[in-house]
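Colleague: Take a look and give me a structure for this.
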Amino acid sequence: MTSPQDQSLFARIESRLFDDHRQNSTADATGTHHPHDEHRQQRNVADLMVQCLVQEGVEVIFGIPGEENIPFIEALERDGRIRFVVTRHEQGAGFMALTYAHLTGKPGVCLATLGPGALNLTLPVACANASNTPLVALCAQGNIDRIHKESHQIIDLVSVFRPITRWTNMILSPAAVTETMRKGFSLAQRKRPAATCIILPEDIAEQPAPADAEPLSRAMQVHTVPTPADIESAADIIAKAQHPIILAGNGVSRANADYQLRVLSEQLNAPVATTFEGKGVFSDRHRNALGVVGFMRHDYENFAFDDADLIIAIGFSIQQFDPVKINPRNDKKIIHINTFVEDTDAHYTTTLNIIADIDATLTQLIDALRERSVTFDNAESDIRKLLTSEFESCKDDDAFPMKPQRVVYDTRKALSDSDVALVDTGALKMWMARLYPTYLPNTCIIDNSLSTMGWTLPGAIGASLARHGRPILAVMGDGSFMMNVQEIETAVRLGCHIVILVWVDRAYGLIKWKMELHNGRHDDVDFTNPDFVKLAESFGAHGHLVTSADDLKPAIESAMMADGGVHIIACPVDYRENIKLTDKLGELELNS
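Modeller: From the prediction side, this is the model:
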């Protein structure tokens, strides 16, 4: 409790501060010269950075203001051409930028202040880097006269971000701005897209920009075509194969090469499997579609790889899943077609690397194989029948909580072919990746490189902006949902139309599943949840609790067809099906 003397002191201080503020305000209002007016009217480094961002085609930045990035925020407002989206956490800002980039193909941009703000960006930045998504992170820093020592909120951000980006740099001179900005965006968009980070100290941001400095022009993308020798070598290897199989990764969607992929498959009559991240690049309606690889060693698709003597890997990177699952004896020839050389792996020893544009490579390879009349006599695989049977196995099952198979089936039936579903990490990812039929690229987006939890809620906001307000479905477990739940406020404030389907089991379901596989029991994975309906309503969103198996599909349809708004659907799920699935697949034998 304060003494009378303390109260008097506080009153005097408050009065003095108010008087000083009133005098400054009066002076400004009457046109009296302010000592900083001249500086404010000059173009500073922050202004020049914003001009560079406009030159790079940036339309939106996601982030949180902080003391040290105030000059940059002010510059954004002065310019007015870039939309700034205020988020509730820097991690949310990064995932919004990442998903925006994934769907547009343009670098996503996120902003944080120094120290703790910048550190909160590290997860989405690392995720973008791992999944080959172009992203540019902008971070503030303290004045350069104190970054060499221990100082309030100072972290060596260059050292922090360098291992998780393609390139990180701190601007230490106004003269370095235009080159740094151009390099940051150029490296993010190379043939292997990645994350970059640009750090701007506060005092540098406020320095005058060089009078003659102008944003550097964006370089035209150069298409790299394969050599005739590469195409001939690939055609020779394919012609000599007995059982080729195509493995398609997310590089196919980046290259917009899904049409060429389908033509190649039909030309050869070769089966196609995709990675989790490649879902949709080959329609699951096609007779040659095998579904996804990456779940476990004995899933249906793996039997097709067991029989294959040649893998044609297109747009694939080994970070998406371990090649040992499809080439355990390292006895298969591999043709690697991508814009970059893959990392070294004992079970991914390539016979031929074609490092060129994927669409151009496939177009020329199709022509070469057509001239040779190379095709294979493959009947429609039993694998498709098994997947379809499992997908439909619980469509009429009324059990509640709902079986995962019924949840996936009803989700698919509630969405159109072109609707976008973002699938979070957890047990639900395994069910959605395996069973959710996907017909178009970038309509079922899964992170299987860093496999980050909690990305889809903020990701849905980025997707909503990228798709100009079309409804977006985010499929999450209750563990993931609570990790970035604060971004519901951002979604409501922005007027996004997103639907969040929460699979409720009150546990970290995937880890529980793996613990039970490991030793038949689980520990320390269970938790409780809030009332999801009331939680949604407290944010100004719409909440719905599924109370029967027949309730889910109409709930999703209603939310997707609504006139906008944020909709949270909580659906209790019975994960006892997890162990039943792995027991079945572990014992599975398939006639080749």
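Colleague: use CA for all of it now, contacts and neighbours both
Modeller: Noted.
Colleague: can you map out the strands along the stretch 51-200 of the chain?
Modeller: 60-63, 83-86, 108-112, 135-141, 167-170, 195-201 (DSSP state E, counting those that start in this stretch).
Colleague: Would you tell me which of these gets closest to Thr547?
Modeller: strand 83-86 (35.5 Å; CA to CA).
Colleague: got the contact list for Val533?
Modeller: 542-545, 568, 570 (CA atoms under 8 Å, 6 or more residues apart in numbering).
Colleague: Stretch 221-236: end-to-end distance?
Modeller: Length of stretch 221-236, first residue to last, CA to CA, to the nearest Å: 31 Å.
Colleague: contacts for it?
Modeller: 335, 352, 354-357, 360-361, 364-365, 368-369.
Colleague: Show residues contacting stretch 299-313.
Modeller: Under CA under 8 Å, 6+ apart, the answer for stretch 299-313 is 238, 241-249, 273, 290-293, 325-327, 331-337, 383, 386-387, 585, 590, 592.
Colleague: Of these, which count as buried by neighbour count?
Modeller: Buried members of the contacts of stretch 299-313, counted by 16 or more other CA atoms under 10 Å: 238, 243-249, 273, 290-293, 325-327, 332-337, 383, 387.
Colleague: So which of these sit within helices?
Modeller: 238, 383, 387 (DSSP state H).
Colleague: quick one: buried residues of stretch 484-500?
Modeller: Per 16+ other CA under 10 Å, stretch 484-500 contains these buried residues: 484-492, 496-500.
Colleague: One more, please, to line up against the first structure:
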Amino acid sequence: MTIRAADLLVECLIAHHVKRVYCVPGESYLSVLDSLHDQSAVEVVTCRHEGGAGFMALGHARLTGTPGVLMVSRGPGCMNAAIAIHSAQQDACPLVVLVGQAERENLQREAFQHIHYERMFSDMAKWVVEVEHAEQLADTLCTAFYLAQSGTPGPVIISLPEDMLEDHCPHTGVFPRHSQPSTLGALDSDAIVQAISQAERPLIIAGGLLKSDAGKQALLSFAERFSLPVATSVRHADLIPNDHPLFAGHLVYGLPAALKESVTRSDLILAIGTRLGDVTSQSFHFPAAPKAAQTLIHIWPDSTVVSRYRQTDIAVAADPVASLHTLNQATAPAVSATRQDWIASLHRTTVELRDWTPVADQADGVVFGNIMAHADALLPDDAIICLDAGNFGGWVQRQLRFSPTRQLIGPSSGAMGYGVPSAVACSLAQPTRPVVCFVGDGGFMMTGTELATAAQYGATPIVIISDNACYGTIRMHQEKHFPHRPSATALHNPNFAQLAAACGAQTFTVQHSDEFAPALHAALQSKQLCVIVVRTSLNYISPNATIAALQQSGIPA
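Modeller: So this is what the prediction gives:
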């Protein structure tokens, strides 16, 4: 029996339990779209821009723990999606990209919209492959899904020549790959327990590979069993309840000085499920590269990552969740009074940083800290918080209390435009849970048209726009280095409420702090697609600084 390649591709998606794919349709993969028409197992979400479709796939992957699937057309379509491919690499997030390609006979003739994808994405993707023969398709797709999830998760790209998709091949079956998670051995386990017993000020730095329910539970059990404070890597503050006495902070961009001073006093670091990248490690200063000031234990499922940039005392190339399960079988050493004081000190610092005294509304708008105080009080414990990139995010990460159920979904890549699409995808994946997106005016204008996608497919996120008419992060850095000389950062914004209403959203406009709580309450009660536009103070540019203060202390131009 033979089968059309496009039909075989869809069978492969179903065999890998893919429930939803995100796309902008293109003529280079019409056969796949035709095959998807005849089945109901895979929902096709048609987006308004390939970047938005890619961010939806990433949001879906981060929330569900399964690979996101993105379909785009050749050339311009794939290049529009490059931002999501880059974010998948930066975030270690599994992403399978199916991209159309020119007909095989024209690949060496500078065909219309042809790109050599392997040359283009070889430094960014884990694997880039072009399927030349239909007989190779099923095996290629199975390999792609395996690679996207194994070792360091990330993006894989499969190029699909248009004419190949219409070829027929023998139907020999689809055979998904399944790997057994590796764990640490007895010697490593004993060495780690010994290091913990000798440390006075140990600290776990927990990362995104613990994002699953099993990972969060294993982390909490390990931290409690061994009395270990937990700091989380950037964008993963939800790995442990932020009210828990062992929570030691969120290692974000521009770490507050008080928290930085506290965590750097540690004498043992257990980095589990994090690559210890640039942001989490504060530009490779904590733990320092190439040699940390602390004893360093690093658990990550890829031997090319552990010890790559730092000398590591115990380097374990193994699955972090499985490793924690092994460690949780060990006998915990006694806890000293010094350790108890250390734990209390770290948590006290995080609590003090979260404390907020309301600031009067300013002439240029609402101080976003006031908004976040209301949001933290009103958002339910099972809310999914999707966060775009920008300075407004500092308020969100400082004041919102996250937990394994009040989840945080955001890009460590710093990619603007992630927020709205990821919120749409999360709402589609978990339709009974409230999904709230925090986004700046700059990020909203990049992918905010995906509100129309939300309306089309019945997604109901609440989108909160911080509108200060500026690319705020860049303006902040300008005032630090070139005070009083802003350039290219001012924005002339549309009426966001009218724009959102045109896309089918219920809208609210907040001009004063006391207007926000009623707006958010109404949005939560409505269970509809909603947009809340907050006129935000530009002067209060971040939780740590005002523009006025930066201008006074900045380096003269």
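Colleague: TM-score of the superposition?
Modeller: After superposition, the two chains reach a TM-score of 0.91 (TM-score structural alignment, normalised by the length of the second structure), with 540 aligned residues with a CA RMSD of 2.4 Å.
Colleague: Could you list which of the contacts of stretch 299-313 of the first structure belong to strands?
Modeller: Secondary structure defined by DSSP state E assigns 244-248, 273, 290-292, 333-337 of these to strands.
Colleague: Over which residues of the second structure does the top helix by length along the first structure lie when aligned?
Modeller: For the first structure, the longest helix by residue count, based on DSSP H, is helix 4-29. Alignment note (TM-score structural alignment): helix 4-29 of the first structure is unmatched in the second structure.
Colleague: Any idea how far the next helix or strand after that helix is from the middle of the chain?
Modeller: Counting by DSSP states H and E, the element after helix 4-29 of the first structure in chain order, helix or strand, is helix 37-41. Distance, stretch centre to chain centre, for helix 37-41 of the first structure: 41 Å (CA atoms, centre = their mean, to the nearest Å).
Colleague: Repeat that for stretch 479-495 of the second structure.
Modeller: The answer for stretch 479-495 of the second structure is 27 Å, by CA atoms, centre = their mean.
Colleague: and if you look at stretch 410-420 of the first structure?
Modeller: On the basis of CA atoms, centre = their mean, stretch 410-420 of the first structure sits 20 Å off its chain's mean C-alpha point.
Colleague: Would you mind giving the residues in the second structure matched to it?
Modeller: Counting by TM-score structural alignment, stretch 410-420 of the first structure corresponds to 374-384 in the second structure.
Colleague: Report the buried residues of that stretch.
Modeller: In stretch 374-384 of the second structure, counting by 16+ other CA under 10 Å, buried: 374-375, 379, 381-384.
Colleague: Quick check: end-to-end length of stretch 261-274 of the second structure?
Modeller: Start-to-end, stretch 261-274 of the second structure (CA to CA) is 21 Å.
Colleague: Kindly report the same for stretch 244-261 of the first structure.
Modeller: Across stretch 244-261 of the first structure, the terminal residues are separated by 14 Å (CA to CA).
Colleague: Tell me which residues are up against that stretch.
Modeller: Residues from elsewhere that reach stretch 244-261 of the first structure (CA under 8 Å, 6+ apart): 105, 238, 265, 270-279, 281-282, 304-305, 308-317, 320, 338, 357-359, 362-363, 441-442.
Colleague: Show me what Ala315 of the second structure aligns to in the first structure.
Modeller: With TM-score structural alignment as the criterion, Ala315 of the second structure pairs with Asn353.
Colleague: what helix or strand does that match sit in?
Modeller: strand 352-355.
Colleague: contacts for the following helix or strand past that strand?
Modeller: Of the helices and strands lying after strand 352-355 of the first structure in sequence (DSSP H and E), the nearest is helix 358-372. The contact list for helix 358-372 of the first structure, computed with CA under 8 Å, 6+ apart, reads 225-226, 231-232, 234-235, 251-252, 255-257, 260-261, 263-264, 267, 314-315, 337-339, 354.
Colleague: Same question for stretch 18-35 of the second structure.
Modeller: 6-7, 9-10, 41-50, 53-54, 56-57, 68-74, 77, 99-102, 160-162, 165-166.
Colleague: Weed out the non-buried ones from these.
Modeller: Here, 16+ other CA under 10 Å leaves 6-7, 9-10, 42, 44-50, 53-54, 56-57, 68-74, 77, 99-102, 160-162, 165-166 buried among those.
Colleague: now, the most widely separated pair of the buried residues of stretch 484-500 of the first structure?
Modeller: Asn484 and His497 (17.4 Å).
Colleague: Reduced to three states, what does the aligned partner of Leu457 of the first structure in the second structure come out as?
Modeller: Using TM-score structural alignment, the partner of Leu457 of the first structure in the second structure is Val420. Here Val420 of the second structure is helix, with the state taken from DSSP: H, G, I helix; E, B strand; the rest coil.
Colleague: right, and Val420 of the second structure touches Leu451 too?
Modeller: Yes - Val420 of the second structure is within contact range of Leu451, at 7.4 Å (criterion: CA atoms under 8 Å).
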